[in-house]
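In: coordinates only, sequence not included:
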């Protein structure tokens, strides 16, 4: 199993220091949003992404912002299956370096292995694995970031990208044996079955494609190029290497999350938990474009959306878990974040 657990930094990392996701993963996103009637300023503004970054495929986007822009695009365009549709038209070439890792491989089987091995360099805080299941390979994908509460659109997009890599060699009508998604079954779930031409199961442990091994046997990649493959892998490796500094942002997010049940988190308590000075914590957060209060809000928002989506807690039960002494305080904060009350959000 291949797994990556490095923590992300800000969306404005310098070249050669990708710790989020390379912006090639959003190739053509602006055009796709416009094509579905979306407002680019609203979508990108809400997600905190500078559209200019999308013009440079080797720049890094923070993974929470990337997942959020896809969710926001789905909401504002009214296209509930936005990630699925975006993934259907996403060619391996458009994925940049990661796509060419697959395209330049000698065989389709090697392409899947190389794609899975290189993926952690393209995107951090992600489990990616090609599991041997006997008659099939299971291609697993799962975002593992403490501050990300919603990632349905990203999951559907990513499995669509993997599907298109296989179809590049086997043709547009190839279908996996099964498709699994973590999220609950959406209203228009039949569109997923049509897109993958396979049984699709929701509410599963991981996002997965089940790929029969017999479909891969002896299949050569049309554009195999061992020299270019070596160069692309080397470039990805350089971009994916993290700078020599502690993963403070991820640790700070985890510390805030662990302390929320005690009430309103304060700078002194979190700095003590991280065993650093308060001034140092503030300075390091500023390097990522965050204040301490913004960090707390970021964690609260992600947890609130996750629990509201799961519907396992009432609003009054959720408020103290997020560090609010009164339900009304949580409701006011939620309305400020998203423009609706928690009950209204849950009822949509």
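Out: That came through, no problem. Computed from a predicted structure; not experimentally measured. Numbering: from 1, shown residues only.

In: from now on I want contacts and neighbour counts done on CA atoms only, so please keep to that.
Out: OK.

In: hang on, residue 62 packs against residue 23?
Out: No. Residue 62 is not in contact with residue 23 according to Cα atoms under 8 Å; the separation is 9.4 Å.

In: between the two, which contacts overlap?
Out: Listed contacts common to residue 62 and residue 23 are nil; contacts here mean Cα atoms under 8 Å, 6 or more residues apart in numbering.

In: what sits closest to residue 237 if chain neighbours are left out?
Out: Distance criterion Cα to Cα, 6 or more residues apart in numbering; nearest residue to residue 237, sequence neighbours excluded, is residue 121 at 6.3 Å.

In: for the stretch 1-150 of the chain, just list every one of the helices.
Out: Counting by DSSP state H, counting those that start in this stretch, one finds helices in the stretch 1-150 of the chain at the ranges 29-35, 40-47, 63-77, 82-88, 97-103, 108-122.

In: wait, the stretch 201-348 of the chain
Out: Going by DSSP H, counting those that start in this stretch, the stretch 201-348 of the chain shows helices at 226-240, 248-259, 267-274, 278-287, 292-310, 315-321, 327-338, 342-347.

In: for residue 151, find the nearest of those.
Out: With Cα to Cα, the closest approach to residue 151 among the helices of the stretch 201-348 of the chain belongs to helix 292-310: 10.1 Å.

In: which elements pack onto the closest one?
Out: Helices and strands touching helix 292-310, by 3 or more Cα pairs under 8 Å, 6 or more residues apart in numbering; DSSP states H and E, are helix 248-259, helix 342-347.

In: mind redoing it with 10 Å?
Out: Here helix 292-310 touches helix 248-259, helix 267-274, helix 278-287, helix 315-321, helix 327-338, helix 342-347, going by 3 or more Cα pairs under 10 Å, 6 or more residues apart in numbering; DSSP states H and E.

In: list the buried residues of the second one.
Out: What it means is helix 267-274. Using 16 or more other Cα atoms under 10 Å as the test for burial, helix 267-274 gives 267, 270-271, 274.

In: closest to residue 18 out of those residues?
Out: Using Cα to Cα, residue 274 comes nearest to residue 18 of the buried residues of helix 267-274, at 23.8 Å.

In: so the closest one sits against residue 251, correct?
Out: Yes. Using Cα atoms under 10 Å, residue 274 is in contact with residue 251, at 7.4 Å.

In: before we move on, the earlier item: tell me which of the helices of the stretch 201-348 of the chain sits nearest to residue 174.
Out: helix 226-240 (24.8 Å).

In: and the closest one, what does it pack against?
Out: Where contact means 3+ Cα pairs under 10 Å, 6+ apart, helix 226-240 is packed against strand 21-22, helix 97-103, helix 108-122.

In: next up, a second structure to put side by side with the first:
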């Protein structure tokens, strides 16, 4: 077994990065199609020997570009979607195995979102539920001109497959939304998933019946769950896993902002606690949820404004405001 990269703090990497375990899905697909993946890896600035170390990392921009080129070379624009539906929990690594080991789907999805940065940085996955409908939202905090379609379709298809592994192959979502535009494969994706698909939506998300969230598995192995969680923490890095409580909350708030739901309730769910308990713990640290949310929004606003040059209304939406006027009021307060 290759050594674990214990002290690689993937979540705080200034450059978006991915674990090689996801890249291996693409490499194997190219080989199955009779192609030489080493040439494509080299042309995209990726070490051709990277596949020998499943715990190493690659810059996300290179991974995304490689993914789109692989789909084109393979003459298969549905490559990401098909890889996601065929992916097994073990191919994802300890995070996929943990998803299957936890006693309820709710805990599985929350853990997947909480530990996602063990696999990739600059991304978030959140779970929300309201009016008997649950939604899983996946988002990438990367420049808008980066090609994300293959990765997004892989991720949502992968999640659907993981849920079917738990609930049975007949399980169907209510609806799936993509932020990107439809193409010729849209009808095929609709048939394979078995539910309505909508494009050019505000979020990449899966909607399904909330009743499935708390169905308990008849048999779980607490020892296995502890081992898998320890393994995931090793991948994150012990220094990061043991970071102060405030830093953990700040990261959860940031992920919820990027997923479009920066509410106290959604952040508390991401931290496996109740809103009241979270507020009490923050008060003990001498701060409030509102103050931390405001700080996170300011940091994200500065980042997006410098990097993506967004207009006021678009920037406001990206950081969780309903309109540009609300953002303008906050900016005046930040300057004081």
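Out: Perfect, thanks for sending it. Quick caveat, the model's predicted, so the values are computed rather than measured.

In: re the thing from before, now the helices of the stretch 1-150 of structure 1 as JSON lines including mean neighbour count and distance to residue 156 of structure 1?
Out: Output for these, formatted as JSON lines (neighbours: other Cα atoms under 10 Å; distance: least, Cα to Cα, whole Å):
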{"stretch": "helix 29-35", "mean neighbour count": "16", "distance to residue 156 of structure 1": "15"}
{"stretch": "helix 40-47", "mean neighbour count": "17", "distance to residue 156 of structure 1": "19"}
{"stretch": "helix 63-77", "mean neighbour count": "22", "distance to residue 156 of structure 1": "10"}
{"stretch": "helix 82-88", "mean neighbour count": "22", "distance to residue 156 of structure 1": "5"}
{"stretch": "helix 97-103", "mean neighbour count": "27", "distance to residue 156 of structure 1": "17"}
{"stretch": "helix 108-122", "mean neighbour count": "23", "distance to residue 156 of structure 1": "16"}
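
In: residue 207 of structure 1 is nearest to which of those?
Out: For the helices of the stretch 1-150 of structure 1, the distance to residue 207 of structure 1 is smallest for helix 82-88, at 13.1 Å, taking Cα to Cα.

In: which residues of structure 2 does the closest one align to?
Out: Under TM-score structural alignment, helix 82-88 of structure 1 corresponds to residues 79-85 of structure 2.

In: how close does the matching stretch sit to structure 1?
Out: Here stretch 79-85 of structure 2, set against structure 1 after superposition, deviates by a mean of 1.0 Å using mean Cα distance after the TM-score superposition for structure 1.

In: follow-up on the earlier one: please tabulate the helices of the stretch 201-348 of structure 1 in a markdown table, including the columns distance to residue 89 of structure 1.
Out: As requested, the helices of the stretch 201-348 of structure 1 are exported to a markdown table (distance: least, Cα to Cα, whole Å):
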| stretch | distance to residue 89 of structure 1 |
| --- | --- |
| helix 226-240 | 23 |
| helix 248-259 | 33 |
| helix 267-274 | 44 |
| helix 278-287 | 36 |
| helix 292-310 | 28 |
| helix 315-321 | 39 |
| helix 327-338 | 30 |
| helix 342-347 | 30 |
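
In: among the ones you listed, which is nearest residue 43 of structure 1?
Out: Evaluated with Cα to Cα, the helices of the stretch 201-348 of structure 1 place helix 327-338 nearest to residue 43 of structure 1, the distance being 12.8 Å.

In: just the angle between the closest one and helix 40-47, please?
Out: 140 degrees (axes from the mean of the first three to the mean of the last three Cα atoms, to 10 degrees).

In: give the other helices and strands that helix 327-338 of structure 1 contacts.
Out: Looks like helix 327-338 of structure 1 contacts helix 292-310, helix 315-321, helix 342-347 (3+ Cα pairs under 10 Å, 6+ apart).

In: can you lay out those helices as JSON lines showing mean neighbour count and distance to residue 142 of structure 1?
Out: Formatted as JSON lines, these follow (neighbours: other Cα under 10 Å; distance: least, Cα to Cα, whole Å):
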{"stretch": "helix 292-310", "mean neighbour count": "17", "distance to residue 142 of structure 1": "15"}
{"stretch": "helix 315-321", "mean neighbour count": "17", "distance to residue 142 of structure 1": "25"}
{"stretch": "helix 342-347", "mean neighbour count": "13", "distance to residue 142 of structure 1": "24"}
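
In: show me where structure 2 has strands.
Out: For structure 2, the strands defined by DSSP state E cover 17-19, 57-59, 123-130, 133-140, 175-177, 197-198, 204-209.

In: determine which stretch of the ones you listed is the most buried.
Out: Greatest average neighbour count among these goes to strand 17-19 (a mean of 23), per mean count of other Cα atoms under 10 Å.

In: what residues does that strand touch?
Out: In this structure, residues lying in contact with strand 17-19 of structure 2 by Cα atoms under 10 Å, 6 or more residues apart in numbering are 10-11, 53-64, 92, 117-123, 235.

In: could you redo the last one with a cut-off of 7 Å?
Out: With contact meaning Cα atoms under 7 Å, 6 or more residues apart in numbering, strand 17-19 of structure 2 is reached by 55-60, 119-121.

In: and for stretch 61-81 of structure 2?
Out: For stretch 61-81 of structure 2, the external contacting residues (Cα under 7 Å, 6+ apart) are 26, 44-45, 146-148, 150-151, 153-154, 157, 185.

In: centre of the chain to that stretch, how far?
Out: Offset of stretch 61-81 of structure 2 from its chain centre (Cα atoms, centre = their mean, to the nearest Å): 19 Å.

In: repeat for stretch 80-96 of structure 2
Out: Taking Cα atoms, centre = their mean, the mean C-alpha location of stretch 80-96 of structure 2 is offset from the chain mean by 14 Å.

In: span of that stretch from start to end?
Out: One end of stretch 80-96 of structure 2 sits 17 Å from the other (Cα to Cα, to the nearest Å).

In: stretch 87-106 of structure 2 now?
Out: Using Cα to Cα, the two ends of stretch 87-106 of structure 2 sit 21 Å apart.

In: all set, thanks.
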